[in-house]
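when you get a sec, could you give me coordinates for this:
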Amino acid sequence: MVFKLISAASRTWRRLQGENQLPKIIQGVKFRDGIGVSVPTSQSAA
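Below is the predicted model of the structure:
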């Protein structure tokens, strides 16, 4: 019975968008509105 419930529910499941962004998330890249945001590193004058 559980199998039937899960198989019926899986017909309406959607595939996640942006699965190609997963490696960036693992690396720690921050995203804002779906776009990767690079944090500027502080530069010191020599």
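
CA atoms for contacts and neighbours, from now on please.
Will do.

off-centre distance for stretch 27-44?
With CA atoms, centre = their mean, to the nearest Å as the basis, stretch 27-44 stands 15 Å off its chain's centre.

need the single longest helix in this protein, by residues.
If you go by DSSP state H, the chain has its longest helix at helix 2-10.

so how far is that one from its chain's centroid?
Worked out by CA atoms, centre = their mean, helix 2-10 lies 26 Å from the chain centre.

could you also give me the structure for this next sequence, so I can compare it with the first?
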Amino acid sequence: IESTFATVRLRTAKTRGCVARHTILSMVYKLGQSAQKKWRRLRGFKLLAEVIRGVRFKDGERVEPVKEGELTRVVNI
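Reported below is the predicted structural model:
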């Protein structure tokens, strides 16, 4: 997967020292605008706090943790 800023990093590395600072900043800004058109909007952003807390999800649905007693019953069957 290509990094979001790989395009900007490549162009700035190739032109470093060849152009004025103002020119390179303008170029980086325009490259960022161009890359932004290709970014995908993050869906489910309301669930990010739960993901950070460690809640498990499968196919976009919350998976409840299995209790120890239930796990024992399933194994004994």
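
the helix or strand following the longest helix of the first structure aligns to what range in the second structure?
As assigned by DSSP states H and E, the chain's next helix or strand after helix 2-10 of the first structure is helix 22-27. Aligned by TM-score structural alignment, helix 22-27 of the first structure falls on residues 48-53 of the second structure.

superposed on the first structure, what's the mean shift for the matching stretch?
Here stretch 48-53 of the second structure, set against the first structure after superposition, deviates by a mean of 1.0 Å using mean CA distance after the TM-score superposition for the first structure.

OK, contacts around residue 28 of the second structure?
8, 12 (CA atoms under 8 Å, 6 or more residues apart in numbering).

from residue 38 of the second structure, how far out is it?
Residue 28 of the second structure sits at a distance of 16 Å from residue 38 of the second structure (criterion: CA to CA, to the nearest Å).

now residue 47 of the second structure
23 Å.

before we move on, the earlier item: counterpart of the longest helix of the first structure in the second structure, which residues?
Going by TM-score structural alignment: helix 2-10 of the first structure matches residues 28-36.

what comes up buried for that stretch?
Neighbour-count burial for stretch 28-36 of the second structure flags 28, 31 (criterion: 16 or more other CA atoms under 10 Å).
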